[in-house]
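Colleague: coordinates for the following, if possible.
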Amino acid sequence: MSIGDNIRKIRTIRGYSQQFLADSIGISQSKLNRIENGKSDLSVDHLMQICEVLESGFNEILQTSNNFKKSFPKSEIKKPELIYEEHIRPLKEEMRALRNQVSEISCLLKKQKT
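Modeller: Sure thing, here's the model as predicted:
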């Protein structure tokens, strides 16, 4: 397996889309696609960011042998529902709270003007 194959495999196991990972590390989805397909080089900075987002070590991404499955026990594989509960739901709740705060501030500013 190549480094790009490993990135794709780990990203898929984690339940992340190419777009999500690309946005998370500040590159385009097409650039990530080229990296995963071995058609573009991967900088050390982007490798470090990918490791952070995927919660993965360098050894898992850089290993090129077929022992890949041994490095991912099933207990570490997150289901999409868990990803939603752990990451997306809290962010949605935080966004809702921020919207409410912005709305309240907007109302206060309108009252001050009158």
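Colleague: when you work out contacts or count neighbours from here on, use the C-alpha atoms and nothing else.
Modeller: OK.
Colleague: quick check: which element contains residue 12?
Modeller: Assigned by DSSP states H and E, residue 12 belongs to helix 3-14.
Colleague: name the residues that touch that helix?
Modeller: Helix 3-14 has contacts (C-alpha atoms under 8 Å, 6 or more residues apart in numbering) with 17-18, 21, 35-38, 54, 60-64, 77-80.
Colleague: for ChimeraX, write the selection for the buried entries among these.
Modeller: Buried residues within the contacts of helix 3-14, by 16 or more other C-alpha atoms under 10 Å, are selected in ChimeraX with:
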select :18,21,35,36,54,60,61,62
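Colleague: buried residues of the next helix or strand after the helix holding residue 12, list them for me.
Modeller: Counting by DSSP H and E, the next helix or strand C-terminal to helix 3-14 is helix 18-25. For helix 18-25, a neighbour-count test (16+ other C-alpha under 10 Å) marks 18, 21, 22, 25 as buried.
Colleague: alongside the first, I'd like the structure of this one:
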Amino acid sequence: MSSRVNVSGNELGDRIRKLRTAKGYSLRKLAPLVGVGFSYLSKVENGRLDFGGAPSESLIHRLADVLDADEEELLLLAHHVPQTIAQQIFDHPNLFRVLARCNDQQLKMIERQAHDCAK
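Modeller: This next block holds a predicted model:
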């Protein structure tokens, strides 16, 4: 289970298209492999879902499996917070409250420092 967040753009559709074409799949070939119609998959790639939302977590999971993609990345691009990240938020609420108050410049600095620590 994940929480929903609001992000802009069609990064998910662009990423799925890139992964799909890298695998040499057409929409018609990929769609049955993930259990949806090709027209629905086209709408996902083009950011034109009828209900204006994001595809389900189960579809994202299937896409990640078939396309050998990072499931957490696709979930985030689909406006879902992966359970692993949600758990960190619940385990460290004070940290995330502080982060939520940071401006973009501060967050970029923190992100660079976090990447340095992970090396």
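Colleague: work out the TM-score between the chains.
Modeller: In this superposition the chains share a TM-score of 0.51, using TM-score structural alignment, normalised by the length of structure 1; 64 aligned residues with a C-alpha RMSD of 1.7 Å.
Colleague: which of the buried residues of helix 18-25 of structure 1 sit farthest apart?
Modeller: Pairwise distances among the buried residues of helix 18-25 of structure 1 were taken by C-alpha to C-alpha; the largest, 10.8 Å, belongs to 18 and 25.
Colleague: what residue of structure 2 matches up with residue 44 of structure 1?
Modeller: Using TM-score structural alignment, the equivalent of residue 44 of structure 1 in structure 2 is residue 57.
Colleague: correct me, but that match touches residue 76?
Modeller: No. Under the criterion of C-alpha atoms under 8 Å, residue 57 of structure 2 is not in contact with residue 76, lying 10.2 Å apart.
Colleague: all helices of structure 1, in order?
Modeller: 3-14, 18-25, 29-36, 44-53, 58-62, 80-83, 89-113 (DSSP state H).
Colleague: residue 12 of structure 2 -> structure 1?
Modeller: Under the alignment (TM-score structural alignment), residue 12 of structure 2 maps onto residue 3.
Colleague: which strand or helix spans the residue lying farthest from the centre of structure 2?
Modeller: Distance from the centre of structure 2 peaks at residue 94, with 24.7 Å (C-alpha atoms, centre = their mean). Assigned by DSSP H and E, residue 94 of structure 2 belongs to helix 93-100.
Colleague: which residues touch that helix?
Modeller: Under C-alpha under 8 Å, 6+ apart, the answer for helix 93-100 of structure 2 is 89, 107.
Colleague: what range in structure 1 matches it?
Modeller: The aligned range for helix 93-100 of structure 2 is empty, by TM-score structural alignment.
Colleague: how near is the spatially most central residue of structure 1 to residue 10 of structure 1?
Modeller: Taking C-alpha atoms, centre = their mean, the centroid of structure 1 lies closest to residue 21, which sits 4.2 Å from it. Distance of residue 21 of structure 1 to residue 10 of structure 1, given as C-alpha to C-alpha, to the nearest Å: 11 Å.
Colleague: before we move on, what about residue 16 of structure 1?
Modeller: Distance from residue 16 of structure 1 to residue 10 of structure 1, by C-alpha to C-alpha: 9 Å.
Colleague: ok, these two, which is more surrounded?
Modeller: residue 10 (21 against 17; other C-alpha atoms under 10 Å).
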